[in-house]
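**Q** below is the structure, and that's it, no one-letter string:
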């Protein structure tokens, strides 16, 4: 049983942990920052830091279109200076693009790909498993087109608007009502012109963010 608030922390190379908020408070007087997670390599990046609740699940989404869903209790609560444990089994060239702390109300997974396609599908189609496994495919591999996920988020049924940001500092707002619900392995519908607009680096529900 967790006695104090925790944060879910994860990296692009597939490591994950929970750390208590108390452990994130700097110990030294007047110290303004603290280490929150040990990184394994020079290319490792922290990509997720989210507060957790005991009824949360975890959804890990990898670039190649693999997604793994498992219970939050599979993720140990450890100190801030540790690297954590393996979240998902990755291929040699793969990396994690999103780690989501799923609330029970979250129903949809929305993703954008390197080809500029967008889709949203039911999270329940991603069967719950165990941490450190390979996961299920949420894109359909193609011989002639290399599809990869660049951004992902979870949605509740009442979150009908999303914002997408690209690496060329472009912003696009979309309405779910303009898009059909996709199956788990669909590659989505054309949305962005990546040559003109750049590739998506973030996607999030508009009603969870300040409009800017």
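**A** Yes, it's here. Everything numeric in this text was worked out from a predicted model, so none of it was measured.
**Q** CA only for contacts and neighbour counts going forward, please
**A** Will do.
**Q** how much space between residue 86 and residue 166?
**A** Distance of residue 86 to residue 166, given as CA to CA, to the nearest Å: 29 Å.
**Q** what of residue 108?
**A** 22 Å.
**Q** what is the burial count for residue 175?
**A** 12 (other CA atoms under 10 Å).
**Q** which non-adjacent residue is nearest it?
**A** Leaving out its chain neighbours, the residue that sits closest to residue 175 by CA to CA, 6 or more residues apart in numbering is residue 161, at 4.6 Å.
**Q** ok, the one you found touching residue 203?
**A** No. At 10.6 Å, residue 161 does not count as touching residue 203 under the criterion of CA atoms under 8 Å.
**Q** below is an additional structure, to be compared with the one above:
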């Protein structure tokens, strides 16, 4: 919904990396660490978080277990590194920045929905793992809740602007409307890209955009 670069900064990160060790001091070390993170993503997406083993990750990265512990303390920590590497694409997919003075609200909604759905599709296997980990890890579940709330509040600000302009239903609670409509798009993406329900990208973009417009009672300009 948002079309402002400045509003991206209030979305909290998915991974808390404050406890990570200092970055490798050498180029070789940086390559080894990056190879481990890439290998871990392959293994997590293939086997799931619970069944992923450190020995499989080191085998995929073609390095020793000792090398693993040079950079990471545990499976949980390298999972957070995988999320850190992917989260920019998942949180800020970079949809075309439309000129707010020229783009209609409907065009902004469509661009936002398309960007979200395309980013979800690129990261669908990882998103499925995130669902799994959120069920078993209360800390991660709380991070996801805070992130969803931040997205909703950001979109709510956009809805409030449209209400002030007389373009959408003034009786809607902006936050609840944003939670409802954003949740609809997220659940559709999960059902199609993770569970195998059938819908084309065009169908998904067209339908979610129409439901956003209808739900807000957005007036044609």
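**A** Noted; the coordinates are in hand. These figures come from a predicted structure and were not determined experimentally.
**Q** need the TM-score from the superposition.
**A** Once superposed, chain against chain, the TM-score is 0.22 (TM-score structural alignment, normalised by the length of structure 1); 94 aligned residues with a CA RMSD of 6.4 Å.
**Q** out of residue 161 and residue 203 of structure 1, which sits in the busier spot?
**A** Comparing residue 161 of structure 1 with residue 203 by other CA under 10 Å, the one with more neighbours is residue 203, at 22 against 16.
**Q** show me where structure 2 has helices.
**A** 27-47, 54-61, 65-71, 75-91, 105-122, 124-136, 138-164, 174-193, 201-216 (DSSP state H).
**Q** which strands or helices does the first one pack on?
**A** In other words, helix 27-47 of structure 2. helix 54-61, helix 75-91, helix 124-136 (3 or more CA pairs under 8 Å, 6 or more residues apart in numbering; DSSP states H and E).
**Q** could the ones you listed go into JSON lines alongside mean neighbour count and distance to residue 32 of structure 2?
**A** Output for the helices and strands packed on helix 27-47 of structure 2, formatted as JSON lines (neighbours: other CA atoms under 10 Å; distance: least, CA to CA, whole Å):
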{"stretch": "helix 54-61", "mean neighbour count": "18", "distance to residue 32 of structure 2": "8"}
{"stretch": "helix 75-91", "mean neighbour count": "18", "distance to residue 32 of structure 2": "13"}
{"stretch": "helix 124-136", "mean neighbour count": "17", "distance to residue 32 of structure 2": "22"}
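**Q** and of the ones you listed, who's closest to residue 179 of structure 2?
**A** Closest approach to residue 179 of structure 2 among the helices and strands packed on helix 27-47 of structure 2 (CA to CA): helix 75-91, 16.1 Å.
**Q** what's the angle from that closest one to helix 124-136?
**A** 120 degrees (axes from the mean of the first three to the mean of the last three CA atoms, to 10 degrees).
**Q** next, the angle helix 54-61 makes with helix 75-91 of structure 2.
**A** Orientation note: helix 75-91 of structure 2 sits at an angle of 60 degrees relative to helix 54-61 (the same axes, to 10 degrees).
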